[in-house]
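Engineer: Quick one, fold the following:
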Amino acid sequence: MSFTDNKGSEARLEKKRKGGFWLRKWDSIDVTIVFLFLGIHILAICAPFMFNWGAILVALVMEVITTLGVTIGYHRLLTHKSFKIPKWLEYIIVYCGVHSCEKDPIYWVSVHKYHHMYVETEKDPHTPKEGFWFSHMGWLFDNEYIAAKAGESRSGEYSNVPELKAQWFYRFLHSTWIWHVVSLAILLYILGGFSYLAWAMGMRVVAINHFTYFVNSVSHTWGERPWNTSDTSTNNRWVAILTYGEGWHNNHHTFPKSARHGLEWWQFDLTWEIIKFLETIGLATDIKLPTEADKERLKTSDSHVNVYEDSSASSGPTWSDYFPKTAPSARKLEFVQPKEGPSTRAPSLEFYSSSSLDDDNYGASK
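Structural biologist: Next up is the predicted model:
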C-alpha cells in the first residue's frame, strides 16, 4: 500500500501535521508509551543513589544480552534476513530483544523496513529531515502519524511483515510484550530490591534505548561516509561501540542485507562476531556478505569523507544543503534535494528497492 495512493492516510497525515506534536489528539498507545518512557527514566535517575555492585553486574550482563537480542534478532535476522538459524534459537534470541523495551518484533521490524524503503523521505518513520529530536525519539510518541507516513490504512496494520504475523510466537509477543517487561521488573525487585530494579531495568533500558536511537539520529548526522548512498547515513565509531556494530550505518545503508556491518578489520562489530561464532558451531548458515565487486562499485573517491565536518573534502552536500536556514514548521515536511556529487549517488536498486528486503539475491552467501 503506497503513501500517495492512500487518500485516508494522506488526510490523517495532514491533520496530524496541523495539530503539531503537543496539541494533537493523543491515542491510548501514545499515552502508554509516554508513561512507560517517563517511568523508566525516573528509575534510571534513582540508580546512582542506590549504588550496588550486584545490581550493576546484573544490569551489565542483561544489557549485553538484550542489546544482542535486538541487533542479532530484530535487526539482522528478522528485518534483513542476513543469515539463518534454527527456529528455536531464533525465538530465544528475539525474546531477549523484547526485554530491551523497544516493543515487539512485528512493530520493530515493520518500522525498520519502512525506514529503508523510504529512507529520508516524508514516508520515513524517523526521518532526520523532521529534526534531530524527531529522528532520535519524537517519532516514538505518535503511533498514528507513523502509520500514516508509511501509508498504512490504520495504525497497527503492519502490512509489510506478513511473514512475522503468520507465526503464532510473534503474534503472541505483539499482544503481550509489555507484560513480559513488567514481569521481569517484578522478578528483579523480588531478587534484589529497588536497587536491582533501578539499575537492571531503569539504567539498562535507558542506555539501550538511547544507544539505539543514536543510530537514527547521530548516525544520520555526524560521521564518515565511505560509500555512495542517496541518504545522510554515516559511520560513527562511538555509536558503533555502544550498539555492538550498528553505528557503522553508512556501511549498513549501502549493504542492508549484510550480516557484517563493520566491514573493515578495525570496525568493532560484536554482533558480527557472535554470528560468526554461531556459524563456527554450525548454528548459523546462509550468511550474506557483500562481494569485493559490490564494495568497489559503491566506494566514494575518498574513503573517509565527512560531509559535515570537512565540506572541502568532497563535492557532496553540505549541512545547509540538507537543512536550509529557513526551517520548516514542526510538522510540515519540506526537503532540499542534495547536490549531485560522489557521496550522494544512490546505489543500485538491488540494495534499496522494497523487494531487496525480502529476496535472497544479495552479494555473497557463505
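
Engineer: from here on, contacts and neighbour counts on C-alpha atoms
Structural biologist: Will do.

Engineer: Tell me where the stretch 101-250 of the chain has helices.
Structural biologist: 105-117, 132-136, 143-150, 162-165, 168-192, 194-197, 204-216, 237-242, 249-254 (DSSP state H, counting those that start in this stretch).

Engineer: nearest to residue 288, of those?
Structural biologist: Set against residue 288 and scored by C-alpha to C-alpha, these come closest in helix 249-254, at 12.5 Å.

Engineer: which residues are in contact with that closest one?
Structural biologist: Here helix 249-254 makes contact (C-alpha atoms under 8 Å, 6 or more residues apart in numbering) with 116, 215, 219-220, 224-229, 233-236, 246, 258, 261-263, 298, 347, 351.

Engineer: let's see it at 6 Å
Structural biologist: 233, 234, 235, 261 (C-alpha atoms under 6 Å, 6 or more residues apart in numbering).

Engineer: before we move on, what about stretch 191-198?
Structural biologist: 43, 44, 47, 50, 55, 188, 189.

Engineer: Now restrict those residues to buried residues only.
Structural biologist: 43, 44, 47, 55, 188, 189 (16 or more other C-alpha atoms under 10 Å).

Engineer: Make CSV out of these and add distance to residue 275.
Structural biologist: Compiled in CSV, the buried ones among the contacts of stretch 191-198 are given as follows (distance: C-alpha to C-alpha, whole Å):
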residue, distance to residue 275
43, 33
44, 31
47, 33
55, 29
188, 29
189, 33
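
Engineer: Which of those sits closest to residue 105?
Structural biologist: Nearest to residue 105 among the buried ones among the contacts of stretch 191-198: residue 188, at 23.4 Å, using C-alpha to C-alpha.

Engineer: who touches residue 69 in this structure?
Structural biologist: 93, 94, 96, 97.

Engineer: From these, which land in strands?
Structural biologist: Nothing among the contacts of residue 69 maps onto strands, per DSSP state E.

Engineer: Mind checking which of those are buried?
Structural biologist: For the contacts of residue 69, buried by 16+ other C-alpha under 10 Å: 93, 94, 96, 97.

Engineer: For residue 270, give its distance to residue 261.
Structural biologist: 10 Å (C-alpha to C-alpha, to the nearest Å).

Engineer: Compare these two and say which one has the larger neighbour count.
Structural biologist: Set residue 270 next to residue 261 and count neighbours by other C-alpha atoms under 10 Å: residue 261 wins out with 30 against 21.

Engineer: Next one: the closest residue to residue 80 other than its chain neighbours from residue 105, what distance?
Structural biologist: Computed as C-alpha to C-alpha, 6 or more residues apart in numbering, the closest residue to residue 80 that is not its neighbour in sequence is residue 257, at 5.1 Å. To residue 105, residue 257 is 18 Å away according to C-alpha to C-alpha.

Engineer: Between those two, which has more neighbouring residues?
Structural biologist: The neighbour comparison of residue 257 against residue 105 (other C-alpha under 10 Å) goes to residue 257, with 30 against 27.

Engineer: was I right about that one contacting residue 79?
Structural biologist: No. Residue 257 is beyond contact range of residue 79, at 8.8 Å (criterion: C-alpha atoms under 6 Å).

Engineer: another one to check against the first:
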Amino acid sequence: MAFIHTVLEQPAYGWKDEHGNLSKPSAGQIFREFLSRINVFSNKKNWLSFLSWSMVLVLAPFLLLFIFKYFTLTGLIIAFVYSMIVMGTHGTIWYHRYCTHGAYKFSNNFWRFFTQNLTLKIIPEEIYAISHHVHHALSDQPGDPYNARGGFLYCFLADANHQPINRNMSERDYNRCVTLMKHTGVTPNSYIQYQKWGTVANPFLTIMSVILNWGFWFAAFYLLGGMGLACAIFGAAGVWAVGVRTFNYEGHGKGQDKRREGIDYNRKDMSINQVWPGIVAGEWHNNHHLFPKSARSGFKAYQVDMAWVYIKFMSIIGAVSHYHDSKQQFLKEYVQAASVPEPLFCPTTGKQIFVTE
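Structural biologist: Down below sits the predicted model:
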C-alpha cells in the first residue's frame, strides 16, 4: 500500500469495515483504544501519547488554583486572550503552516526556535505534523486520523488513537517520516532507536524541551504578575489543549455537508470556513484545504488572519526568507471567475451571442 495509507498506526477497530467504508467504532471501543494507547506500563512505545495527555493533567491544577484562589476579572481576560488568540494563532503559525505544510521558511534556526517557543509547548510536533499530511491526503475518507464522520470522540481522542506513527515501519519508510520532520528542528531517533521507542522524536530530548519551555514561561509570568498571572495563563493553556482537540470535528461540519455557496469553495472534502476559528487563529479551514501550502488562508476582506500578519511581519524584518501566498490565485480562480457570466450561444447557428448595451 502507499506510504500515506500505512504511515500511521492503525487502531484496533481499523480504518475500514468489511465493506471498505469508514469503520465507526462505539464509544466503548474508542475509550478502550485510548487507554491502551496511553498505557506506558504495557508498552513504552506509548510514551508520546502518554506525555501529550499528561501535560493536560499537569495544567489542570493551575486552572483550579486560578479559579478558586487567584481569580480576578483581569486575570480572566488575560487567560481568555492567551488561550483563544495567542495559543490559537501560534498553533496555526507553527504546527499547521510551518511544521506540516512548509508554507514559509525561516532565515535561520534562531527564528525557528523563537517561533516554536512563543507559547507553552503543549503538542509534540510529531503527533501533529505527520498525521496532518495524512488528513489532507485522505480528508473525510477512511484513514483520515480525525475523520468527522467517525463522530466527536473519534476526533477528540485522535491524537492517541489515530495520530501516532506506525511502529513497525521499514527503515526506508521511517526515513520518509524523518524527512517530513527535518525542517522542524526536532532531533530524530536513529532507526534502531525508533524500533525501541516507536517514534521519530527522542523521549529524553522531547521531555527536556517541555521542561525548559514551561520553566522559562512560568518564571516570566511569575515575575510579571506573580502566582496569579502564572496560574491564569498555565490554566488557560490547559483549556486550549483540550479545546483544540475538538476543532477538526467542527471544522468538517460534524461529519455533515455544511458547505455554503460563495463561502466554502473547496468541494473535495467537508471542510468549512468558520468565523470564530478564523478570527482568533487565522484558521479559515475550507480556504486552507483549497491552498494548503499558503502562508495566508484569510483571502477575503473580512477574513482576519493574525497568523498571516505574524508571518508577513517576520518576513519584513528578515526572519522569514520565503513564503507562499495564494490569495491572488484564489481571487482569480474562484471569486473573479464566478463573476464572469457564462457565454450565450444561438440554438440555431451555435454561434456565441454577444450582448451589448
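
Engineer: Dump the contacts of helix 249-254 of the first structure to TSV, plus distance to residue 34 of the first structure.
Structural biologist: Listed next are the contacts of helix 249-254 of the first structure as TSV, based on distance: C-alpha to C-alpha, whole Å:
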residue	distance to residue 34 of the first structure
233	28
234	29
235	30
261	32
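
Engineer: Looking at the residues you listed, which is nearest residue 66 of the first structure?
Structural biologist: Of the contacts of helix 249-254 of the first structure, the one sitting nearest to residue 66 of the first structure (C-alpha to C-alpha) turns out to be residue 261, at 18.8 Å.

Engineer: Next step: the buried ones among the contacts of residue 69 of the first structure restricted to helices.
Structural biologist: 93, 94, 96, 97 (DSSP state H).

Engineer: And those, which is closest to residue 164 of the first structure?
Structural biologist: residue 94 (12.0 Å).

Engineer: Counterpart of the closest one over in the second structure?
Structural biologist: With TM-score structural alignment as the criterion, residue 94 of the first structure lines up with residue 116 in the second structure.

Engineer: so where is the helix or strand harbouring residue 195 of the second structure in the first structure?
Structural biologist: Here residue 195 of the second structure, judged by DSSP states H and E, is contained in helix 191-197. Helix 191-197 of the second structure lines up with nothing in the first structure when matched by TM-score structural alignment.

Engineer: For that helix, which helices and strands make contact with it?
Structural biologist: Helices and strands touching helix 191-197 of the second structure, as assessed by 3 or more C-alpha pairs under 6 Å, 6 or more residues apart in numbering; DSSP states H and E, are absent.

Engineer: Recalculate using a threshold of 10 Å.
Structural biologist: helix 171-181 (3 or more C-alpha pairs under 10 Å, 6 or more residues apart in numbering; DSSP states H and E).

Engineer: quick one: the helix it packs on to chain centroid distance?
Structural biologist: 20 Å (C-alpha atoms, centre = their mean, to the nearest Å).

Engineer: center of the second structure - which residue?
Structural biologist: Nearest to the geometric centre of the second structure sits residue 96, at 4.9 Å (C-alpha atoms, centre = their mean).

Engineer: Excluding covalently adjacent residues, which one is nearest to that one?
Structural biologist: residue 129 (7.4 Å).

Engineer: burial count for the alignment partner in the first structure of the one you found?
Structural biologist: With TM-score structural alignment as the criterion, residue 129 of the second structure lines up with residue 109 in the first structure. By other C-alpha under 10 Å, 22 other residues sit near residue 109 of the first structure.

Engineer: Repeat that for residue 91 of the second structure.
Structural biologist: Neighbours around residue 91 of the second structure, by other C-alpha under 10 Å: 23.

Engineer: Now which residue in the first structure aligns to it?
Structural biologist: Match for residue 91 of the second structure (TM-score structural alignment): residue 70.

Engineer: For the closest residue to its match other than its chain neighbours, which residues are in contact?
Structural biologist: Spatial nearest neighbour of residue 70 of the first structure, excluding adjacent residues (C-alpha to C-alpha, 6+ apart): residue 97 at 4.6 Å. Residues in contact with residue 97 of the first structure, defined by C-alpha atoms under 10 Å, 6 or more residues apart in numbering, are 65-75, 91, 103-105.

Engineer: Residue 199 of the first structure pairs with which position in the second structure?
Structural biologist: Match for residue 199 of the first structure (TM-score structural alignment): residue 232.

Engineer: Okay, residue 51 of the first structure and residue 29 of the first structure: tell me how far apart.
Structural biologist: 34 Å.

Engineer: returning to what we had before: of the buried ones among the contacts of residue 69 of the first structure, which pair is most distant in space?
Structural biologist: Top of the distance list for those (C-alpha to C-alpha): 93 and 97, 6.6 Å.

Engineer: Spell out which residues are contacts of both of these two.
Structural biologist: Common neighbours of residue 93 of the first structure and residue 97 (C-alpha under 10 Å, 6+ apart) are 65, 66, 67, 68, 69, 70, 71, 72, 73, 74.

Engineer: Just give me the closest of these to residue 138 of the first structure.
Structural biologist: Using C-alpha to C-alpha, these come closest to residue 138 of the first structure at residue 70, 20.2 Å.

Engineer: Surely the closest one is within a helix?
Structural biologist: Yes. Assessed by DSSP: H, G, I helix; E, B strand; the rest coil, residue 70 of the first structure belongs to a helix.

Engineer: in terms of contact, does it touch residue 93 like I think?
Structural biologist: Yes. Taking C-alpha atoms under 10 Å as the definition, residue 70 of the first structure is a contact partner of residue 93 at 8.2 Å.

Engineer: hey, what's in contact with both of those two?
Structural biologist: Going by C-alpha under 10 Å, 6+ apart, residues that sit against residue 70 of the first structure and also against residue 93 are residue 77.

Engineer: ok, back up a step: give me the buried subset of the contacts of residue 97 of the first structure.
Structural biologist: Buried members of the contacts of residue 97 of the first structure, scored by 16+ other C-alpha under 10 Å, are 65-75, 91, 103-105.

Engineer: ok, the nearest residue to residue 217 of the second structure once chain neighbours are set aside - how many residues close by?
Structural biologist: Closest residue to residue 217 of the second structure apart from its sequence neighbours, by C-alpha to C-alpha, 6+ apart: residue 120 at 7.0 Å. The number of residues packed near residue 120 of the second structure is 20, by other C-alpha under 10 Å.

Engineer: Kindly report the same for residue 319 of the first structure.
Structural biologist: 14.

Engineer: Counterpart of it over in the second structure?
Structural biologist: Residue 319 of the first structure maps onto nothing in the second structure, by TM-score structural alignment.
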